[in-house]
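J.: quick one, structure for this:
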Amino acid sequence: MMGGEADGFERLWTPHRMAYVSHSSERKAYEGEHQCPLCQKIDGNDRESLVVFRGEFNYVVLNLYPYNPGHLMVCPYRHIGWYTDATDAERDEMGALTQQAMRVLERVSGTKGFNIGMNQGAVGGAGIAEHLHQHVVPRWTGDSNFLPIIAQTKALPELLDDTWQRLSEAWTNEG
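T.: Below you'll find the predicted structure:
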């Protein structure tokens, strides 16, 4: 098939994203725990750091640049970059906290679906490749639109602090 021939797929071209792809090797690398923004949240004030819950081996934090309201990340306290570097205890608690995050988000916000996953390494799309983190993104019918593509803007109907308040209170009541 030649470029431009009809193949039955609709495509949304986003050439502005090519700048991100072609400059991915120039992304900021966080060398050591002192530079890492996820490590800095470990000893910070929970509200200021947007930490919703602290477990034994991992903590749960709101994403500072959320895809949707309530976008959480489950992060180990240890500064490790790969899932394969996690201990069994870190991995198991990460899974349990992901399940709990889903229950809390469903109860608090009525979400009808989730995107859950982790990007490994800079080439794999990890924004902070040096510190392992799993995304828990709540989804609702109709929550995606063209605003991010044509206006490079994401509409979020709730302030991060308001989301933090609702989720941290609900998490406390979960146990």
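
J.: CA only for contacts and neighbour counts going forward, please
T.: Noted.

J.: by contact count, what packs against the longest helix along the chain?
T.: Assignment by DSSP state H gives helix 88-109 as the longest helix of the chain. If contacts are counted by 3 or more C-alpha pairs under 8 Å, 6 or more residues apart in numbering; DSSP states H and E, helix 88-109 sits against strand 58-62, strand 72-76, strand 134-139, helix 160-174.

J.: in TSV: the ones you listed, plus distance to Ser22 and mean neighbour count.
T.: Listed next are these as TSV, based on distance: least, C-alpha to C-alpha, whole Å; neighbours: other C-alpha atoms under 10 Å:
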stretch	distance to Ser22	mean neighbour count
strand 58-62	29	24
strand 72-76	27	28
strand 134-139	25	23
helix 160-174	31	16
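
J.: and this one, please, so the two structures can be compared:
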Amino acid sequence: MASDDESREEPREEFVEQDGVGVTDQLQRLWTPHRLAYIKGENKPDGDGESGCPFCRLAGLDDESALIVARGESVYAVLNLYPYNPGHLMVVPYRHVADYTDLTAEETAEVADFTKHAMRVIRSVSGAHGFNIGLNQGVAAGAGIAAHLHQHVVPRWGGDSNFMPVVGHTKVLPQLLGETRTLLADAW
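T.: Here you go, the predicted model:
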């Protein structure tokens, strides 16, 4: 039987040399080039109108293509393309409105109902321990798309803030968005 010292795996000494990438080291890289579009703000609407608004555009697509989980009378639930955690979705009014105070009573009620239902669904399929729920009102408050109101529903688990976002500035998601959409839509 091997001792603990003998059974430990030796650190990998394999390095891939590539001209121009810097000093060779033992770190492995987790590349997420799809995030660069978000960082650069590509395809982000540049005005306050409906023209070019991704939320207005998504509402006109089929659910699978748009990653829409469910539709209501005045709002829909859609997965976030750049999720903080698996299952991160947004409740979005169909009407192009920027401020929460501009919602009608019916829209406000349906945003609340969809948010509650989303929490139940996410808990049932993933066992979320808690949620961050919020509206970022305006660019100064962190709204990525300030011209069209959207409420985030972010599932959380004890200890889900591991070393990757803190040290690697990277979020590891265990499931493709299309698979997550199907799972949530089927449970909705």
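
J.: what TM-score do we get after superposing?
T.: For this chain pair, the superposition-based TM-score is 0.80 by TM-score structural alignment, normalised by the length of structure 1; 145 aligned residues with a C-alpha RMSD of 1.2 Å.

J.: which bit of structure 2 covers the longest helix of structure 1?
T.: Using TM-score structural alignment, helix 88-109 of structure 1 corresponds to residues 105-126 of structure 2.

J.: how far off centre is that stretch?
T.: 17 Å (C-alpha atoms, centre = their mean, to the nearest Å).

J.: buried sites along it?
T.: 107-108, 110-111, 114-115, 118-119, 121-123 (16 or more other C-alpha atoms under 10 Å).

J.: if I look at the aligned partner of Ala70 of structure 2 in structure 1, how far off is Asp92 of structure 1?
T.: Superposed on structure 1 with TM-score structural alignment, Ala70 of structure 2 falls opposite Phe53. Distance of Phe53 of structure 1 to Asp92 of structure 1, computed by C-alpha to C-alpha, to the nearest Å: 16 Å.

J.: got it, and Lys112 of structure 1?
T.: Taking C-alpha to C-alpha, one finds Lys112 of structure 1 at 25 Å from Asp92 of structure 1.

J.: the aligned partner of Ala29 of structure 1 in structure 2: what secondary structure?
T.: Aligned counterpart of Ala29 of structure 1 in structure 2: Asp46 (TM-score structural alignment). Following DSSP: H, G, I helix; E, B strand; the rest coil, we place Asp46 of structure 2 in the coil state.

J.: ok, average deviation of the longest helix of structure 1 from structure 2?
T.: Comparing helix 88-109 of structure 1 with its match in structure 2 after superposition yields a mean distance of 0.4 Å (mean C-alpha distance after the TM-score superposition for structure 1).

J.: that helix vs helix 160-174, what angle?
T.: 110 degrees (axes from the mean of the first three to the mean of the last three C-alpha atoms, to 10 degrees).

J.: for the residue nearest to the spatial centre of structure 2, give me its contacts.
T.: Among the residues of structure 2, the one closest to the centroid is Pro83, at 1.6 Å (C-alpha atoms, centre = their mean). Taking C-alpha atoms under 8 Å, 6 or more residues apart in numbering, we find Pro83 of structure 2 in contact with Leu89.
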